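S.K.: okay, sequence plus prediction incoming.
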Amino acid sequence: MAESALNLRERRRQKTLRRLTDVARRLTGDRGFTGFTVEELCEEAGVSRRTFFNYFAAKEDAVLGFPVRRDDDAIDAAFVTGGADRPPGGVSTTLLDDMLAFFIARWGRLSLTASEAKRVFAIIDQEPRLHTRILQLLREGEQTTIALVERREDLAPGDIRASTLVHVVGTLNRIVAEEYLATHGDAPPSLDDFADRLRERAAIVRALFA
């Protein structure tokens, strides 16, 4: 019963999250980002202002689809506790593979189709304020991931190995995501296909640097 209630709450949360994002993007497309208020967005979506801020920190985040709570704790924990066979002063032998699995798991939580991605990119291109915000959010996410690597590997803050890993795999992730969305149209995201593409790129990097 408890698990069923939890699943129901999560479905409702996802439905509200999706509705707020859809309305925010529609209003931005129709009126421009400054052409509507949070109150008007809430009225269109049928939620209270308080509910809105339980889901998003700002109007920009609703348009971009970056909620306050991302529910990535399990993914983060699996990565942090996965380190093994770490030589003194070195890093885990599975670190790269586990970092790839981390990004793949994050992708698996998305449901973005190519048409939705194009719509968001078009809005960002028209609204410099959104471009600035997404860069900020991406930098924050990058720093959070670097901190996870440092924590997992017992590295000192600022150890260049952690940032290098995140920058390299993060760049591969972005390239594969763009390629994937360009070739899949409106088909539902395929986690296996995305994972194969990302691991293929990583294998090339391994061979080049071997």
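M.R.: Yep, that arrived. Computed from a predicted structure; not experimentally measured. Numbers count the residues shown, from 1 in each chain.

S.K.: only C-alpha atoms from now on, for both contacts and neighbour counts.
M.R.: Noted.

S.K.: next secondary structure after the host helix or strand of V149?
M.R.: Per DSSP states H and E, V149 falls inside helix 128-153. Using DSSP H and E, the next helix or strand after helix 128-153 towards the C-terminus is helix 160-184.

S.K.: that following helix vs helix 128-153, what angle?
M.R.: If you take axes from the mean of the first three to the mean of the last three C-alpha atoms, to 10 degrees, helix 160-184 sits at 130 degrees to helix 128-153.

S.K.: take the one below as the second:
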Amino acid sequence: MSTTDRTRALRRRMIVEARRATVEHGLHGFTIEQLCETVGVSRRTFFNHFASKDDAVLGIELHATDDVLVDFADGGAVPPDLDPLGAIVALAIEQMHVVGLDRADEALVRRVFEREPVMVARFLSAMDVQLAKVTDAVRQRFGWTDPDDRRAQLVTETAAGLVKVTATTYFDDAFDEATGPAFDALLTDNLRLLRAAITNGRGPTE
């Protein structure tokens, strides 16, 4: 296992244990020190990856995708010939590869939200911050730097809607991960369906 893979695995352990502790004891029922002891890391290591206990519970990792966003803004990270919407979808897939995607994690998050409803607002606020970062990266990548130019926000919000619809399908309890498509494939197919609907109002096979 590479150093990067080990680091990712460590972050995932901290996130999962923080969520389990929240479900069992509530957000204020355990300390960062107790979490670190469970995982087997120091406070310093914890704060190298997360700004707070709340962030660990929500899986908001410090600078986890910053490098990818910088590369994307400079014209890299995804194929250069993609149009803006396709580029953002490809970026979303790349970011998910960086942070990891696990259906079991999503079920645990739902239990966290049931135990601590206040975390829902915190999560939505974090998503807004992330969308703003992506929008800025899109502006730089495609040269849409005029403050009155709304194209970057429009395509970013559209891509976010595609991700949301895809996640609703993928994380549904009825979804069979063994026979269903991978998240990447499902998201890509939803992009294809959206393009077909916008172009002619018909399905891609009609």
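M.R.: Yes, it's here. Here the structure is a predicted model, which means the values were calculated and not measured.

S.K.: circling back to that earlier point, quick one: the helix holding V149 of structure 1 aligns where in structure 2?
M.R.: Taken onto structure 2 by TM-score structural alignment, helix 128-153 of structure 1 occupies residues 117-142 there.

S.K.: give me the most central residue, structure 2.
M.R.: M96 (5.7 Å; C-alpha atoms, centre = their mean).

S.K.: that one -> structure 1?
M.R.: M96 of structure 2 maps onto W107 in structure 1, by TM-score structural alignment.

S.K.: residues in contact with whatever helix or strand its match lives in?
M.R.: Per DSSP H and E, W107 of structure 1 falls inside helix 95-108. The contact list for helix 95-108 of structure 1 (C-alpha atoms under 8 Å, 6 or more residues apart in numbering) reads 72, 75-76, 79, 82-83, 165-166, 169-170, 173, 191, 194-195, 198-199.

S.K.: distance from that helix to structure 2 after superposition?
M.R.: Compared with structure 2 after fitting, helix 95-108 of structure 1 deviates on average by 2.2 Å (mean C-alpha distance after the TM-score superposition for structure 1).

S.K.: and that helix, how far out from the chain middle?
M.R.: Centre-to-centre, helix 95-108 of structure 1 and its host chain are 12 Å apart (C-alpha atoms, centre = their mean, to the nearest Å).

S.K.: next, the angle from it to helix 128-153.
M.R.: If you take the same axes, to 10 degrees, helix 95-108 of structure 1 sits at 140 degrees to helix 128-153.

S.K.: buried set for helix 95-108 of structure 1?
M.R.: By neighbour count on 16 or more other C-alpha atoms under 10 Å, the buried set for helix 95-108 of structure 1 is 95-96, 98-105, 107.

S.K.: E142 of structure 1: which of those residues is nearest?
M.R.: The nearest member of these to E142 of structure 1, counting by C-alpha to C-alpha, is F103 at 11.5 Å.

S.K.: and the closest one, how far from D61 of structure 1?
M.R.: The spacing between F103 of structure 1 and D61 of structure 1, counted by C-alpha to C-alpha, to the nearest Å, is 21 Å.

S.K.: before we move on, back to that, can I get the buried residues of helix 95-108 of structure 1 in a markdown table including distance to S4 of structure 1?
M.R.: Compiled in a markdown table, these are given as follows (distance: C-alpha to C-alpha, whole Å):
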| residue | distance to S4 of structure 1 |
| --- | --- |
| L95 | 36 |
| L96 | 36 |
| D98 | 31 |
| M99 | 32 |
| L100 | 32 |
| A101 | 28 |
| F102 | 27 |
| F103 | 29 |
| I104 | 27 |
| A105 | 24 |
| W107 | 25 |
